[in-house]
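J.: prediction below, plus the sequence it came from.
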Amino acid sequence: MSEVLQRIYASAPTNDLPIHTLELQADSFGVIRLCNGFDNVNAGIESGETVLFEASGMGVSLPSRAVKGRQDLQFQLDNVSGEALEKVDAAKEAGDKIKVIYRVYTASDLTEPAEPPVEMTAVSVQATAMRVNVVASFNDLVNRAWPRDRYTPDVAPGLKYFS
């Protein structure tokens, strides 16, 4: 966690707050950028461009900093519009992977995120008329096979003669 965020979380100044943002990307709906709060926010992203994050009633549960295999980021969007439901349903029906990028900014510096962005893939999406619940996960590196490529008789035919 950056020094600025540590200071904000420790002292809770009234003039400088963390702004949590989510960027959802899928082939079926393009890019949706949301931030928590009542006001839209123009903020800089890693590519150097400034983009608009739309205000949303959003709750985010960050993954724990642990060494367990799978870590999930859970978030809920309340009072979603019919348009958002249509986009999520279209992505689910098309079988698109929804990429989720979580960024946190400080209200005093919107030129870049206060810490590196967290990129995940949505593994569970539940949508109702009132809210969208999404669970996003890192790649499960702890339980992944190493080496990734397995040498089987299909890949290396000479192996079928060894026993």
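T.: It's in. Numbering: from 1, shown residues only.

J.: use CA for all of it now, contacts and neighbours both
T.: Noted.

J.: what number of residues lie near the residue nearest to residue 98 when sequence neighbours are not counted?
T.: Among residues not flanking residue 98 along the chain, residue 26 sits closest, at 4.9 Å (C-alpha to C-alpha, 6 or more residues apart in numbering). Look at residue 26: counted by other C-alpha atoms under 10 Å, it has 18 neighbours.

J.: doesn't residue 99 make contact with residue 26?
T.: Yes. In terms of C-alpha atoms under 8 Å, residue 26 counts as a neighbour of residue 99; the distance is 6.5 Å.

J.: and residue 68, that's in a helix?
T.: No. Secondary structure of residue 68 (DSSP: H, G, I helix; E, B strand; the rest coil): coil, not part of a helix.

J.: what distance do you get for it to residue 30?
T.: Distance of residue 68 to residue 30, given as C-alpha to C-alpha, to the nearest Å: 32 Å.

J.: cool, residue 87 as well?
T.: In terms of C-alpha to C-alpha, residue 87 sits 9 Å off from residue 30.

J.: enumerate every residue touching the residue nearest the centre of the chain.
T.: For the chain, the residue sitting closest to the mean C-alpha position, by C-alpha atoms, centre = their mean, is residue 100 at 3.0 Å. Contacts of residue 100 were listed using C-alpha atoms under 8 Å, 6 or more residues apart in numbering, and they are 22-25, 119-122, 136.

J.: A further structure is provided below for comparison with the first:
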Amino acid sequence: MILSTLEFQHPALPGGVLRYVKDGIDLQAGIESGEVVTFIAGQFEFQLPDKNTTGQEALSVAAPNTDLTLTRAIEAAKRYEPITTVTCVYREYDTDDLSGPRNKAIRLTTSSAKITTMAVSITSSWKDLTNRRFCRRIYTTTTHPGLKYL
């Protein structure tokens, strides 16, 4: 049987990370670093990104808003300064081998979240390469003092 897991990483989250498994019981499994971690049991629905070349693909996650854990985490992340994006990691585990994920983990950046009284909907996608600036390095007088004299 294949178990799907989600991990949300952000400094404002309790312990910096929230981990969930789509199952009725908690899961202890290994991650890429070799560390064994606990995924909390939860019921959520998700739609994996398509594998095509049509543009920006997204992972959509919908979870019930029963214990308000995700709601509090999202609100804490929105208030966090400096502004840091929430990273979402999707992994699949085979119940026969929990020492590590069965495939490479999918790392996405959370782009939006919608909270209602009944559910939390989160959309994550790969980094937006289309709107990225050309020169990633910013030259300032602090990092390059010679610019003062130009």
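T.: Structure received. None of these values were measured; they are calculated from a predicted model.

J.: and the residue nearest to the centre of structure 1, what's its match in structure 2?
T.: Taking TM-score structural alignment for the superposition, residue 100 of structure 1 sits opposite residue 88 in structure 2.

J.: aligned partner of residue 41 of structure 2 in structure 1?
T.: Per TM-score structural alignment, residue 41 of structure 2 is aligned with residue 55.

J.: what about the helices in structure 1?
T.: Taking DSSP state H as the criterion, structure 1 contains helices spanning 3-11, 82-94.

J.: circling back: for the contacts of residue 100 of structure 1, which ones persist in structure 2?
T.: Of those, the ones still in contact in structure 2 (both residues aligned by TM-score structural alignment, their matches' C-alpha atoms under 8 Å) are 22-25, 119-122, 136.

J.: neighbour count and distance to residue 104 of structure 1 added to the residues you listed, as a markdown table?
T.: Shown next, in a markdown table, are these (neighbours: other C-alpha atoms under 10 Å; distance: C-alpha to C-alpha, whole Å):
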| residue | neighbour count | distance to residue 104 of structure 1 |
| --- | --- | --- |
| 22 | 23 | 9 |
| 23 | 17 | 11 |
| 24 | 18 | 15 |
| 25 | 19 | 17 |
| 119 | 16 | 12 |
| 120 | 20 | 15 |
| 121 | 19 | 18 |
| 122 | 19 | 19 |
| 136 | 22 | 16 |
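
J.: inside strands: which ones of those residues?
T.: Taking DSSP state E as the definition of strands, those contribute 22-25, 119-122, 136.

J.: just put those in a markdown table and tack on distance to residue 106 of structure 1.
T.: Formatted as a markdown table, those follow (distance: C-alpha to C-alpha, whole Å):
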| residue | distance to residue 106 of structure 1 |
| --- | --- |
| 22 | 14 |
| 23 | 17 |
| 24 | 20 |
| 25 | 23 |
| 119 | 19 |
| 120 | 22 |
| 121 | 25 |
| 122 | 25 |
| 136 | 23 |
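
J.: looking at those, which is nearest residue 38 of structure 1?
T.: Nearest to residue 38 of structure 1, judged by C-alpha to C-alpha, of those is residue 22 at 14.9 Å.

J.: coming back round to it: looking at residue 87 and residue 30 of structure 1, which has the bigger crowd around it?
T.: residue 87 (16 against 10).

J.: if I pick the more buried one, what's in contact with it?
T.: 28-29.

J.: got the buried residues for stretch 61-75 of structure 2?
T.: Within stretch 61-75 of structure 2, the residues that count as buried by 16 or more other C-alpha atoms under 10 Å are 61-65, 70-71, 73-74.

J.: CSV please, covering the residues you listed and showing distance to residue 101 of structure 2.
T.: Output for the buried residues of stretch 61-75 of structure 2, formatted as CSV (distance: C-alpha to C-alpha, whole Å):
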residue, distance to residue 101 of structure 2
61, 20
62, 22
63, 22
64, 25
65, 27
70, 24
71, 27
73, 25
74, 26
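
J.: contacting residues for the equivalent of residue 116 of structure 2 over in structure 1?
T.: Aligned by TM-score structural alignment, residue 116 of structure 2 pairs with residue 128 of structure 1. Going by C-alpha under 8 Å, 6+ apart, residue 128 of structure 1 touches residue 85.

J.: can you do 10 Å?
T.: 78-80, 82, 85 (C-alpha atoms under 10 Å, 6 or more residues apart in numbering).

J.: ok, and the residues you listed in structure 2?
T.: Retained in structure 2: 78-79, 85, out of those (criterion both residues aligned by TM-score structural alignment, their matches' C-alpha atoms under 10 Å).
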